[in-house]
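S.K.: need coordinates for the below:
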Amino acid sequence: MTPDTYRKTVNVVAVISSAAFAGGGLLILVSYGIRWLGTDPLICRAGFWDEFLNFALTIIPLNLITLVGLVLSVRLDWQNRPVRRLWMWAVWLYVANTLFTLGYFIPQNILLIWDIYTASEASSVRATWLGLHVVRVAIALAVPVLALLAILKHSERTPT
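M.R.: Here you go, the predicted model:
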């Protein structure tokens, strides 16, 4: 594989996987999330685990592939400071989103599945969860945008 083919492959992996991850978050927001808000807490709890597990089996690999694509892309542009800066913004947003997910969303999902909350509390938690999920989707959408900007910045030719 030529260096140019490798670069294109790694960059495409970073962009497509991060965009697919963001799209998955958007799907949760506009489908599952909105439906969960209006669903009776007992019904929501009964179907939540299956939906969560099915989605996790899709989204977790995309998340990990995104990490690989971002890290390899940063490595390729490490010596080019303006491009590296864009890649690092994408990496740090990826890390922030992952920490946000691990620190808030996964624990809340588990507590909702375990039925820790009263019906009223569960409704409030689901509303907060969905509101914060908007932030998570916005962060996720920024990652492929920054990756594309880094690719475009790298492809700029300096005048001779």
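S.K.: drop to CA atoms for contacts and neighbour counts, all remaining ones
M.R.: Fine.
S.K.: check which residues of the helix or strand encompassing residue 95 are buried.
M.R.: When elements are assigned from DSSP states H and E, residue 95 belongs to helix 81-100. Judged by neighbour count using 16 or more other Cα atoms under 10 Å, the buried positions of helix 81-100 are 83-91, 93-94, 97-98, 100.
S.K.: again, but for stretch 149-160
M.R.: Those would be 150, 151, for stretch 149-160 by 16+ other Cα under 10 Å.
S.K.: now that stretch: how far from the chain's centre is it?
M.R.: Computed by Cα atoms, centre = their mean, to the nearest Å, the separation of stretch 149-160 from the middle of its chain amounts to 27 Å.
S.K.: quick one: contacts for residue 34?
M.R.: residue 130 (Cα atoms under 8 Å, 6 or more residues apart in numbering).
S.K.: on that earlier part again, same list, the buried residues of helix 81-100, but as JSON lines with distance to residue 16 please.
M.R.: Shown next, in JSON lines, are the buried residues of helix 81-100 (distance: Cα to Cα, whole Å):
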{"residue": "83", "distance to residue 16": "19"}
{"residue": "84", "distance to residue 16": "19"}
{"residue": "85", "distance to residue 16": "20"}
{"residue": "86", "distance to residue 16": "17"}
{"residue": "87", "distance to residue 16": "15"}
{"residue": "88", "distance to residue 16": "17"}
{"residue": "89", "distance to residue 16": "17"}
{"residue": "90", "distance to residue 16": "13"}
{"residue": "91", "distance to residue 16": "15"}
{"residue": "93", "distance to residue 16": "16"}
{"residue": "94", "distance to residue 16": "14"}
{"residue": "97", "distance to residue 16": "17"}
{"residue": "98", "distance to residue 16": "18"}
{"residue": "100", "distance to residue 16": "22"}
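S.K.: one more to put side by side:
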Amino acid sequence: MTPETYRKTVNLTTVIASAAFAGGGLLILVSYGIRWLGMDSLVWRAGFWDEFLNFALTIIPLNLVTLVGLVLSVRLDWQNRAARRLWMWAVRLYFANALFTLGYFIPQNILLILDSYTASEASTVRATWLGLHVIRVAIALAVPVFALLAVFERSERAAT
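M.R.: Model prediction:
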């Protein structure tokens, strides 16, 4: 594999994985989220673990592939200041989303899985969780945008 083929493979994998991760977050928001808001709190709490586990088995690998791809892409374009700047924005957004997830969403998911809330508390948690998830999806959608901008920046510089 030539260095340029490797770069294109890494960049393409990064863009696709980050877009799929963002799409997964959007799927949770519009499909599960709408359904969750309409469910009785006790029914929702009872089914949360199964839905969470099924989705986590898909989304976590995409998140990890995105991280590896971002690190490799930054490394490959380190000498190109403009592309590096765009890759670093994607990395910062990735880590902002990861911190948001680790600081709020994972603890809330654990509390939901452990059935730590009453029905009324679970209803409030569900609404807050989904509301904050909008921000998380917006951040996740920005990652592939910055990755694509970095790829295009690199392509434009290589063409001239």
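S.K.: and the helix or strand that the helix holding residue 95 of the first structure is followed by, how far from the second structure on average?
M.R.: Downstream of helix 81-100 of the first structure, the first helix or strand assigned by DSSP H and E is helix 106-113. Comparison of helix 106-113 of the first structure with the second structure after fitting gives an average deviation of 1.1 Å (mean Cα distance after the TM-score superposition for the first structure).
S.K.: now do helix 106-113 of the first structure against helix 81-100, angle only.
M.R.: 30 degrees (axes from the mean of the first three to the mean of the last three Cα atoms, to 10 degrees).
S.K.: contact partners of helix 106-113 of the first structure?
M.R.: 45, 48, 49, 117, 122, 125, 129.
S.K.: quick one, which of these are buried?
M.R.: 45, 48, 49, 122, 125, 129.
S.K.: so which of those are in helices?
M.R.: Members of those lying in helices (criterion: DSSP state H): 45, 48, 49, 122, 125, 129.
S.K.: ok, the second one - contacts?
M.R.: In this case it means residue 48 of the first structure. residue 113 are the contacts of residue 48 of the first structure under Cα under 8 Å, 6+ apart.
S.K.: could you check how far it is from residue 137 of the first structure?
M.R.: For residue 48 of the first structure, the distance to residue 137 of the first structure (Cα to Cα, to the nearest Å) stands at 20 Å.
S.K.: what do you get for the first one?
M.R.: As judged by Cα to Cα, residue 45 of the first structure and residue 137 of the first structure stand 23 Å apart.
S.K.: ditto for the third one
M.R.: From residue 49 of the first structure across to residue 137 of the first structure, the span is 21 Å (Cα to Cα).
S.K.: which other helices and strands does the helix holding residue 95 of the first structure contact?
M.R.: Using 3 or more Cα pairs under 8 Å, 6 or more residues apart in numbering; DSSP states H and E, the elements in contact with helix 81-100 of the first structure are helix 41-76, helix 119-155.
S.K.: how far away from the center of its chain is that helix?
M.R.: For helix 81-100 of the first structure, the distance to the chain centre is 12 Å (Cα atoms, centre = their mean).
S.K.: that one vs the second structure - mean distance after superposition?
M.R.: With mean Cα distance after the TM-score superposition for the first structure, helix 81-100 of the first structure averages 0.6 Å from its match.
S.K.: now, which of the buried ones among the contacts of helix 106-113 of the first structure sits nearest residue 72 of the first structure?
M.R.: residue 129 (32.4 Å; Cα to Cα).
S.K.: corresponding residue for that closest one in the second structure?
M.R.: Aligned counterpart of residue 129 of the first structure in the second structure: residue 129 (TM-score structural alignment).
S.K.: the closest residue to its match other than its chain neighbours and residue 20 of the second structure, how far apart?
M.R.: Closest residue in space to residue 129 of the second structure, ignoring its immediate chain neighbours: residue 105 at 7.3 Å, by Cα to Cα, 6 or more residues apart in numbering. Separation of residue 105 of the second structure from residue 20 of the second structure (Cα to Cα): 19 Å.
S.K.: likewise for residue 126 of the second structure?
M.R.: From residue 126 of the second structure to residue 20 of the second structure the distance is 24 Å (Cα to Cα).
S.K.: now the buried ones among the contacts of helix 106-113 of the first structure as CSV including distance to residue 71 of the first structure?
M.R.: Shown next, in CSV, are those (distance: Cα to Cα, whole Å):
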residue, distance to residue 71 of the first structure
45, 37
48, 33
49, 32
122, 38
125, 34
129, 29
